[in-house]
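Visitor: curious how this folds, go ahead:
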Amino acid sequence: MAQIIFTQQLARFLPVPTLDTQAATLRAALDGAFADNPRLGAYVLDDQGCLRENVVIFIDGKRSRDRKTLDDPLQSGSKIYILQALSGG
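Guide: Modelled structure (predicted):
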């Protein structure tokens, strides 16, 4: 079972539990996670369902490939880290 882990930057705004998923793709995993918590989904995805510019997702240590389709495959035991990208000077 894959795990979705939200980093603590998002915890300032709302609860960010670690979630287990049996989804085969990142999109399916996110859809399942946000079905129960749409407010959390609004911090991660924009109104078109694409990854927000200030959010980065890593799967097993590698950055997700496509911010729009989010079709990265997941393996049993994958670790999905969702974090806000840091910016500024």
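
Visitor: from here on, contacts and neighbour counts on C-alpha atoms
Guide: OK.

Visitor: wait, residue 83 sits on residue 63?
Guide: No: the criterion here is CA atoms under 8 Å, and residue 83 misses it with residue 63 at 11.1 Å.

Visitor: okay, those two: which has more neighbours?
Guide: Shown here are residue 83 and residue 63; by other CA atoms under 10 Å, residue 83 has more neighbours (18 against 13).

Visitor: rewinding a little: please enumerate the shared neighbours of residue 83 and residue 63.
Guide: 56-57 (CA atoms under 8 Å, 6 or more residues apart in numbering).

Visitor: let's compare: structure for the following, please.
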Amino acid sequence: MPLTTEEGLQILICWLQDNTDCGTEIIFDSDDALTDSAALLACIEQALNDVRTVHCLRLLLSPPITRISAGPHRLAFCAYIKERK
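Guide: You can find the predicted model right below:
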């Protein structure tokens, strides 16, 4: 089964965090910019938060399919998703 976007980003976050913790000196772009694991980690964490926000917005904006998916239950679900990060 293929990874979801969130799963892929989470794996990348763990790898970048390990690089940072171990002091691995990987430069991801030019020698001028010097984007290392710590700098990239912040960007990927923000991307994961953005993906989660988009998923919540999709849930909030999609038409209710069942009684449980309507109203405050949707908001509670989005809050739950944000807490999982």
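
Visitor: after superposition, what is the TM-score?
Guide: TM-score of the superposed chains, computed with TM-score structural alignment, normalised by the length of structure 2, equals 0.28; 33 aligned residues with a CA RMSD of 2.8 Å.

Visitor: buried ones in the helix or strand encompassing residue 19 of structure 2, by neighbour count?
Guide: Residue 19 of structure 2 is located in helix 5-22, with elements delineated by DSSP states H and E. Neighbour-count burial for helix 5-22 of structure 2 flags 9-10, 12-13, 16-17, 19-20 (criterion: 16 or more other CA atoms under 10 Å).

Visitor: so what secondary structure elements neighbour the following helix or strand past that helix?
Guide: Going down the chain from helix 5-22 of structure 2, the next helix or strand is helix 37-61, by DSSP H and E. With contacts taken as 3 or more CA pairs under 8 Å, 6 or more residues apart in numbering; DSSP states H and E, helix 37-61 of structure 2 sits against helix 5-22, helix 72-83.

Visitor: direction-wise, compare the helix holding residue 19 of structure 2 with helix 37-61 and give the angle.
Guide: Going by axes from the mean of the first three to the mean of the last three CA atoms, to 10 degrees, helix 5-22 of structure 2 is angled at 160 degrees with respect to helix 37-61.

Visitor: what's helix 5-22 of structure 2 packed up against?
Guide: Helix 5-22 of structure 2 sits against helix 37-61, with contacts defined as 3+ CA pairs under 8 Å, 6+ apart.

Visitor: correct me, but residue 48 of structure 2 touches residue 9?
Guide: Yes: between residue 48 of structure 2 and residue 9 there is a contact under CA under 8 Å: 6.2 Å.

Visitor: what comes up buried for the longest helix belonging to structure 1?
Guide: In structure 1, taking DSSP state H as the definition, the longest helix is helix 26-36. Neighbour-count burial for helix 26-36 of structure 1 flags 26-30, 32-34 (criterion: 16+ other CA under 10 Å).

Visitor: alright, that wraps it up for me.
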